[in-house]
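Student: Predicted model and sequence follow; I will ask about them next.
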Amino acid sequence: MSGLSLNNIVGNVKNLERILDNLRDGIVAHDFQRRIFYFNSEAERITGFSRENVIGRDCHDALGGPLCGARCSFCGESVDLAETTSYQTNIVTRTGETRNVEMTVSMMKDDAEEPFGVLAVFRDLTDLIELRRRAGEMVSFSNIIGRDVKMLDVFQQVRDVAEYDFPVHLFGETGTGKELVAAAIHNESQRGGGPFVPINCGALPENLIESELFGHVKGAFSGAVRDKKGRFELAEGGTVFLDEVAELSLEMQVKLLRFLQEGTFEKVGGEKTLSTNVRIISATNKDLKKEVKAGRFREDLFYRLNVIPIILPPLRERRNDIPLLVDHFLDKCTTRHGRKSPDFSKEAMSRMVAYTWPGNVRELENAVQFSIVRCKGKSIVPSDLPMELGVVREESVKRGPTRKLEDASVREALVKTGGNKAKAARILGVGRATLYRFLDDNPSLSDE
């Protein structure tokens, strides 16, 4: 008999299986009917499922659900799979533990180039991420930049809440990145890959918000020329992010509460009761407890939304992240415009770190962009910074219990701010009371 003998063929297959079993990646292969025909040792270790219990079975039944979560291409009526796709996601093991994995899914083809199945290769990153966090080496997480201990705590909370579908409420000042954190929770969850639908409740007109959230039927009102899906319906299988939720009217709060309690809704002008499978994440820069006491926010809705609260720190409470964020925004501008952005000089960076950033990360990004445009040299210097930072004197940059005010610096700050004492105090790096006392002792400055 010419060629390979049956024993050689069997031996080659066994050797290939031994090689695959010694890889550090989990490997799962299934056909287009989702029947698993290969499951290596690392896949057993990561998932907790044995190959004897999964081979030949539908992967969703065998593994307790789609291994790829909402990114599964075999959950709909038709298969929609690219040649190769890679992403990070969370999987749930046989014991209910959540593991963060890097997943690559590829279509398999036969000798005739006809697709016949899917190969999923995944590597467990859970322990590596935790080690980096403990060692202080983590500088970003799911598109969020930060390594301050307060941000590392937020990263951990995101990972914790991503495992569950409970409602999350984010509280933070304007510009602290609430939508980024909401998107991170979505991406780290089993819903990652499904739709993430942000809704700015404060930006929608009162007469249109119900239609935007729940949709409408043709003829429901003037201008409703066709049926329209609402944001909740569009988010099927994914996450709805309700930003500025405190701006909803009491009437809309009642309708939102009903949806949260029953999971059902009716379109504007419609009679049919619909349901949708979505996760709710809300956010506000207001204290909802105070809004409840003031009668502007329903208490029952507050308890429905505030199941898991996460507080985002303002930038002034994580100043160590400012140089990191500045570098990120410089790189972002370099990529966008195709030319090297200037660096920040040591003096300019000191001013950036010393500033209080009432607009938080959003204001910081604006300041970086302003400084790039203003800069005419190779490095950004203090005079290139926005007005609020550019006139800060050296003594206001240095740390210390007190900051001495001088006539010249106070006069310059008042001129820059058009006489606005609150802004002038911020530029000078002192409290308003300190500036007012100084002006009381120097009345001539107030009269200029």
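Tutor: Ah, there it is.

Student: can we go C-alpha only for contacts and neighbour counts from here?
Tutor: Noted.

Student: so who does Ile311 touch?
Tutor: Contact analysis of Ile311 by CA atoms under 8 Å, 6 or more residues apart in numbering lists 154, 170-172.

Student: Secondary structure, distance to Gly359 and neighbour count added to these, as JSON lines?
Tutor: Formatted as JSON lines, the contacts of Ile311 follow (DSSP: H, G, I helix; E, B strand; the rest coil; distance: CA to CA, whole Å; neighbours: other CA atoms under 10 Å):
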{"residue": "Val154", "secondary structure": "helix", "distance to Gly359": "20", "neighbour count": "19"}
{"residue": "Leu170", "secondary structure": "strand", "distance to Gly359": "17", "neighbour count": "23"}
{"residue": "Phe171", "secondary structure": "strand", "distance to Gly359": "15", "neighbour count": "22"}
{"residue": "Gly172", "secondary structure": "coil", "distance to Gly359": "11", "neighbour count": "18"}
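
Student: For Val415, which residues are in contact?
Tutor: Contacts of Val415 (CA under 8 Å, 6+ apart): none.

Student: Check which residues of stretch 318-331 are buried.
Tutor: For stretch 318-331, the neighbour count (16 or more other CA atoms under 10 Å) marks 318-319, 321-323, 325-326, 329-330 as buried.

Student: Need the contact partners of that stretch.
Tutor: 145-148, 150-151, 315, 341-343, 349, 352-353, 364-365, 368.

Student: Below is structure B, check it against A:
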Amino acid sequence: MQEIPYTFNPEWLLNSFPEGIIALNSDQKILFVNPSAESLLGISKKDFVGKRCSHLIEVEGAEQKCLLERTLQTEEPLTQIESKCQNKQGEKLVLRSSTFMLKDEHDKSVGAVIQFRVISSERPAGETAPKNLLFDKVVGKNPRMLEIYNLIPGLARTKSTVLIEGESGTGKESIAHALHSNSPRREKPYVRVNCGALAEGILESELFGHVKGAYTGAISNKQGRFELAHEGTIFLDEIGDVSLSTQVKLLRVLQEEEFERVGDTKPIKVDVRVIAATNKDLKKAMDNGQFRQDLYYRLRVVPITLPPLRERRDDIPLLINHFMKVFNQEMEKNVEQVSPQTMSTLINYEYPGNIRELENIIEHALVLCNGNIILPEHLPRDIQIRKSDHVDRAISREHPLEAMERELIIQVLNQCNWNFKETSEKLRISRTTLWRKMKDYHIVK
């Protein structure tokens, strides 16, 4: 996937927003519903696009209930309106919404857009929230990630060994945990071992256990992680750091489902599902004689390769929203939004530490944020921040989507050294449209 500055697509942007977005035309028929709106309201856009709004989002006690219809009739935007509705699952939702008019190039009103988020929800009495184990810690809608998510339910039902490959911080353990949580072994142990954090002798004892007197300091018998994971799942993180001698013993467990404790000759049978992960190139390690070929293929029955965050930028807004919810709860805060300028900075950052780094950035931002909007100054200093001007702030308050578009246009202009022809081609718009947007957004070099 190419980066935003080179392939700006308005629909992609709308689909990436964590807030729900619904657009109507001037006939009060629904033009567009983004995935977040589908998820929040429990609807499918195919059931609504082309149909009338018909009180999709209602304001309790208001004479004119549909906010979008109200905006179309008055041609006046609404800002931060609290409204109530019930989704298809019967949840009573309290929403905070803003609306604005859609206008054509002649400044004629052609429709209206609502942007909303859920600020509270309540399930009907006697009902409990459905437990979605699969996506408890896994977030994203990127096509490459969706392929992985779609693989997990079927793969989880098997005992097949899985090798998860990807850079540090890409969420390998979240995938491993999802596989266990959706498996028939979910009620049994899930044991994680960081193979790279333990010295060779200690790792062998940690994995397989030892008997009393096996070595100096072994004052009693000790169960290893494989025994503790019996009938469950063992997750071997950083498998590429395991020594060749320990690799031999791992291979035996995978082939024969048995091992001996250190210092013992009695075999112990074990029923364990093995999931391994690495941030190293195991093929290269294999070619260099540092990783056994037979173990590699035993582990790699089903390979899963996680893309780095810089290759799934369309997931960044969703991940930001997820981490905001997590840290709001932990810190007892109510930070609800990310300013368009901040969002643009976060989307275009390279993330050498991947999802883990983004999580740390959002935690840092919430610590510093005393309001309800994350601003550029709340981000860590080592992240390059674009400073806002008075035009940014004015647009941000009134039309957050336009603010995002303005920021992205500026970035592409800078990438193209303000060459209008090249910029319009990369934005996939005409030069006339580019000039009009620059005029509308007060963009000057």
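Tutor: Everything's here; your move. Quick caveat: nothing in here was measured; it's all calculated off a predicted structure.

Student: Of the contacts of Ile311 of the first structure, which ones are shared with the second structure?
Tutor: Here is what carries over to the second structure from the contacts of Ile311 of the first structure, by both residues aligned by TM-score structural alignment, their matches' CA atoms under 8 Å: 170-172.

Student: of all those residues, which comes closest to Phe39 of the first structure?
Tutor: Distance to Phe39 of the first structure across those (CA to CA) is lowest for Leu170, with 40.0 Å.

Student: Alignment lookup: that closest one to the second structure.
Tutor: Under the alignment (TM-score structural alignment), Leu170 of the first structure maps onto Ile164 of the second structure.

Student: Switch the kept ones among the contacts of Ile311 of the first structure over to TSV; also include distance to Ala135 of the first structure.
Tutor: Conversion of those to TSV gives the following (distance: CA to CA, whole Å):
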residue	distance to Ala135 of the first structure
Leu170	27
Phe171	27
Gly172	27
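
Student: which bit of the second structure covers stretch 319-328 of the first structure?
Tutor: Under TM-score structural alignment, the counterpart of stretch 319-328 of the first structure in the second structure spans residues 313-322.

Student: got it, and stretch 270-283 of the first structure?
Tutor: Aligned using TM-score structural alignment, stretch 270-283 of the first structure spans residues 264-277 in the second structure.

Student: hmm, who's touching that stretch?
Tutor: Contacts to stretch 264-277 of the second structure, defined as CA under 8 Å, 6+ apart, come from residues 159-166, 172-173, 176, 210-211, 214, 226-227, 229-239, 257-261, 299.

Student: if you set the cut-off to 6 Å instead, what comes out?
Tutor: 159, 161-165, 230-239, 257-260 (CA atoms under 6 Å, 6 or more residues apart in numbering).

Student: In strands only, show me those.
Tutor: Assigned to strands by DSSP state E, the following of the contacts of stretch 264-277 of the second structure qualify: 162-165, 233-237, 258-260.

Student: So which of those residues wins on neighbours?
Tutor: When neighbours are taken as other CA atoms under 10 Å, the top entry among these is Thr233 (28 neighbours).

Student: Next, count neighbours for the residue nearest to Thr126 of the first structure when sequence neighbours are not counted.
Tutor: Of all residues not flanking Thr126 of the first structure in the chain, Asn100 sits nearest, at 4.9 Å (CA to CA, 6 or more residues apart in numbering). Neighbourhood size, Asn100 of the first structure [other CA under 10 Å]: 22.

Student: same thing with Leu213 of the first structure?
Tutor: By other CA under 10 Å, the residues close to Leu213 of the first structure number 23.

Student: these two touch, right, it and Glu233?
Tutor: No. Using CA atoms under 6 Å, Leu213 of the first structure makes no contact with Glu233, being 8.3 Å away.

Student: ranges for the helices of the stretch 1-150 of the first structure?
Tutor: 6-21, 41-47, 51-54, 59-62, 126-135, 149-162 (DSSP state H, counting those that start in this stretch).

Student: now, of those, which is deepest in the fold?
Tutor: helix 41-47 (a mean of 20; mean count of other CA atoms under 10 Å).

Student: now it: which residue numbers in the second structure?
Tutor: Using TM-score structural alignment, helix 41-47 of the first structure lines up with nothing in the second structure.

Student: which other helices and strands contact that helix?
Tutor: In terms of contacts (3 or more CA pairs under 6 Å, 6 or more residues apart in numbering; DSSP states H and E), helix 41-47 of the first structure is packed against strand 26-31.
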